[in-house]
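Enquirer: pasting the sequence and the predicted model now:
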Amino acid sequence: MQQRPRVFVAGHRGMVGSAIVRQLEHREVDIIVRTRDQLDLVDQAAVQGFFAAEGIDQVYLASAKVGGIHANNTYPAEFIYQNLMIEANVIHAAHINGVAQLLFLGSSCIYPREAPQPMSEQALLTATLEPTNEPYAIAKIAGIKLCESYNRQYGRDYRSVMPTNLYGPHDNYHPENSHVIPALLRRLHEAAVRGDQEVAIWGSGKPMREFLHVDDMAAACIHVMNLDEATYKQHTKPMLSHINVGTGEDCSIRELAETLAKVTGYSGRLTFDTSKPDGPPRKLMDVSRLTSLGWKASVSLEDGLRNAYGWFLENESTVRV
């Protein structure tokens, strides 16, 4: 009887990792997870010991230190150090212990601040990064290059996907250190409950952003992981092997805030604080490579926001902050 593949999901308590676990539960695999208390991925010896003992077949590397503009500006050392250590430890230990397949999850912030829109995979390392999250972006670029280097030198099949801005169940709802959707959703919900007449939003509201529901992201990850190697290589290059994951559509921060106000029932006035940084003027992914591999997003923005808000309401007392 053939043994079921043993699949390690690193970061299973996070938004993306938990979504991947939910979808893997419907497949014929053994899901292996560890909490941070059980396995600190920053600890090289602990990671090596784990892989040596567990006989892992596949790895979804979804563990990372993440946050919005404020968090990236405030904690740059933690963002670059922790992310570099996690990916280096996991990818090297996977190689040393003969793991056949690994999927590394990066971020759209790897692309230059002024990258031509929509951003294609070819834009990587062509110009200057966005200063507000440069340390995090550099760590994620290193993760891509780690995968490419182990593939190139040792013939591994380690792949990378670059998601656009994600949202959904198990997001981080910290009022300052979270990304734009959970931060705004929580603030507008609380403003609606209090009956506030005005909510001030960081920046001008003009930047354009693309958003992908985390269930779509998980589905894309599993799709890319399970492509046969010949098909994957046919659509990538040895030193340009990452794949963008997104919807291929964007909206302004103002439009996002208006949709969130509708979803949360907030009827007050939205104002925009132009003294706060906007970040890049536009971030839209070119997803033609992923489309050619047979996958596209299926969750609309408003439907996805309603799903996220429903989860938030169900979990408000224990929501991750």
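Expert: Received, thanks.
Enquirer: C-alpha from now on. contacts and neighbour counts both.
Expert: OK.
Enquirer: as a check, name the ranges of all strands in this protein.
Expert: Under the criterion DSSP state E, the chain contains strands at 6-10, 30-32, 58-61, 101-105, 157-163, 165-167, 198-202, 208-209, 211-213, 243-245, 251-252, 269-273, 282-283.
Enquirer: the helices in the stretch 51-200 of the chain, which residues?
Expert: Residue ranges of the helices in the stretch 51-200 of the chain, as given by DSSP state H, counting those that start in this stretch, are 69-74, 76-96, 134-154, 180-194.
Enquirer: make JSON lines from the ones you listed and add distance to residue 275 and mean neighbour count to it.
Expert: JSON lines is the format used below for the helices of the stretch 51-200 of the chain (distance: least, Cα to Cα, whole Å; neighbours: other Cα atoms under 10 Å):
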{"stretch": "helix 69-74", "distance to residue 275": "14", "mean neighbour count": "17"}
{"stretch": "helix 76-96", "distance to residue 275": "21", "mean neighbour count": "20"}
{"stretch": "helix 134-154", "distance to residue 275": "21", "mean neighbour count": "20"}
{"stretch": "helix 180-194", "distance to residue 275": "17", "mean neighbour count": "20"}
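Enquirer: can I get those helices in TSV including distance to residue 174?
Expert: TSV is the format used below for the helices of the stretch 51-200 of the chain (distance: least, Cα to Cα, whole Å):
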stretch	distance to residue 174
helix 69-74	10
helix 76-96	17
helix 134-154	19
helix 180-194	7
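Enquirer: the structure to be compared is supplied as follows:
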Amino acid sequence: MTISDDVAYSPAPLDRSALIYVAGHRGLVGSAIWRNLEAEGFTNLIGRSSAELDLKDRDAVFAFFREHKPDYVILAAAKVGGILANSTYPVDFLSENLRIQVNVMDASLEADVERLLFLGSSCIYPKFAAQPIREDSLLTGHLEETNDAYAIAKISGILQIQAVRRQYGKPWISAMPTNLYGPGDNFSPKGSHVLPALIRRYDEAVSNGESVVTNWGTGTPRREFLHVDDMAAACLHLLENYDGPEQVNVGTGSDVTIKEISEVIAKVVGFEGVTEWDTDKPDGTPQKLLDVSKLAGAGWTSKIGLEDGLRSTVDWYHEHIDSIRQ
């Protein structure tokens, strides 16, 4: 069956009693989405840990969908990591994410899932894209080399969403979040993104009585940070209010330098020492600020301020310091 992408569909409130499968429900994004859905009155959520269901196992994924037949799917499952992890294990980031996405989307198609939201990353955009980055800058330039494998996997996910819309007329959509942080983040020294890595580094310096913290790069790159609870709220809003083939940027519309965010984190954790910069280490993309006009046009803007969000994240980190990933 082939149906053009202009098939009639009017976004509307989701059925609060419908079965929603949140793929990756224990991760940073997935757990926030789960919390938000529960708070919004959804009563029939389903999730599986990676130990219970390996999304790279195609047969297992199809069996799961045939058994449960979810009405809606939010695809938040992914292999993620920071600059070090991405640049060290590009094969893993490409292969694992491609398999996860293809398996879940193909199984969703067979199960006739009504509405699916695919979550990507702002790293899909060219390294030197004009700022702020518009959705239509996708595939217009070279990617950042340190995470190009992960970016290609996520770009493939967007194209699969668009292909499903064209061929089958499904009102599936994609959302591309900026840098996320918040409760449930990965604070591992080798696998974390920049913000949780900085929180851990400064907090450990305070605990160990150290007077100097050394960060990677020059501190000049600019980054946009969105609290994961804001991201979760945006996901539901898009599912209920947006339908289109183009991915939607999800962010705050403002950014800070790595040096500036380091100063805020040092203040929040109580570090009063000196910050030094190891300029032999890579900076990554010089700036990544998303144009969030499309999201604003759909009626949503972020609510959680950066310092407030950081304080709640540090509080969560302290509460879970004995159990977080090492």
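Expert: The structure has been received and is ready for your questions. As the structure is a prediction and not an experimental result, all values here were calculated from the model.
Enquirer: need the TM-score between these chains.
Expert: Once superposed, the chains reach a TM-score of 0.95 (TM-score structural alignment, normalised by the length of the first structure), with 311 aligned residues with a Cα RMSD of 1.1 Å.
Enquirer: list the residues that contact residue 65 of the first structure.
Expert: Contact partners of residue 65 of the first structure, counting by Cα atoms under 8 Å, 6 or more residues apart in numbering, are 78, 79, 82, 83.
Enquirer: turn the residues you listed into TSV, including distance to residue 289 of the first structure.
Expert: Below are the contacts of residue 65 of the first structure laid out as TSV (distance: Cα to Cα, whole Å):
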residue	distance to residue 289 of the first structure
78	32
79	29
82	30
83	26
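Enquirer: what's the nearest residue to residue 289 of the second structure if we skip its chain neighbours?
Expert: Setting aside the residues directly before and after it, residue 289 of the second structure is nearest to residue 132 in space (Cα to Cα, 6 or more residues apart in numbering), at 4.9 Å.
Enquirer: to what extent is the counterpart of that neighbour in the first structure buried, counted in neighbours?
Expert: When the first structure is aligned by TM-score structural alignment, residue 132 of the second structure is paired with residue 118. Neighbours of residue 118 of the first structure under the rule other Cα atoms under 10 Å: 16.
Enquirer: from residue 264 of the first structure, how far off is residue 118 of the first structure?
Expert: 30 Å (Cα to Cα, to the nearest Å).
Enquirer: next one: residue 254 of the first structure
Expert: 15 Å.
Enquirer: so between these two, which is more surrounded?
Expert: residue 264 (22 against 19).
Enquirer: need the nearest residue in space to the more buried one, chain neighbours excluded.
Expert: residue 189 (5.5 Å).
Enquirer: which residues does the one you found contact?
Expert: 264, 265, 266.
Enquirer: residue in the second structure paired with it?
Expert: In the second structure, residue 189 of the first structure lands on residue 203 (TM-score structural alignment).
Enquirer: re earlier: quick one: contacts for the residue nearest to residue 289 of the second structure?
Expert: Here residue 132 of the second structure is in contact with 253, 288, 289, 290, 291 (Cα under 8 Å, 6+ apart).
Enquirer: could you do residue 318 of the first structure as well?
Expert: Contacts of residue 318 of the first structure by Cα under 8 Å, 6+ apart: none found.
Enquirer: how about it, what's its partner in the second structure?
Expert: Match for residue 318 of the first structure (TM-score structural alignment): residue 323.
Enquirer: for residue 29 of the second structure, see how far away its match is.
Expert: 18 Å.
Enquirer: what about residue 274 of the first structure, distance to residue 264 of the first structure?
Expert: Residue 274 of the first structure is 24 Å from residue 264 of the first structure, by Cα to Cα.
Enquirer: swap in residue 40 of the first structure?
Expert: 37 Å.
Enquirer: also residue 48 of the first structure?
Expert: In terms of Cα to Cα, residue 48 of the first structure sits 46 Å off from residue 264 of the first structure.
Enquirer: and if you look at residue 13 of the first structure?
Expert: 25 Å.
Enquirer: same thing with residue 107 of the first structure?
Expert: 28 Å.
Enquirer: just residue 111 of the first structure next, same as before
Expert: Applying Cα to Cα to residue 111 of the first structure and residue 264 of the first structure gives a distance of 33 Å.
Enquirer: same question for residue 120 of the first structure.
Expert: 34 Å.
Enquirer: same question for residue 301 of the first structure.
Expert: From residue 301 of the first structure to residue 264 of the first structure the distance is 14 Å (Cα to Cα).
Enquirer: quick one, what contacts residue 134 of the second structure?
Expert: 249, 290, 291, 292.
Enquirer: switch the cut-off to 6 Å
Expert: residue 291 (Cα atoms under 6 Å, 6 or more residues apart in numbering).
Enquirer: what's stretch 31-39 of the first structure aligned against in the second structure?
Expert: With TM-score structural alignment as the criterion, stretch 31-39 of the first structure aligns to 45-53.
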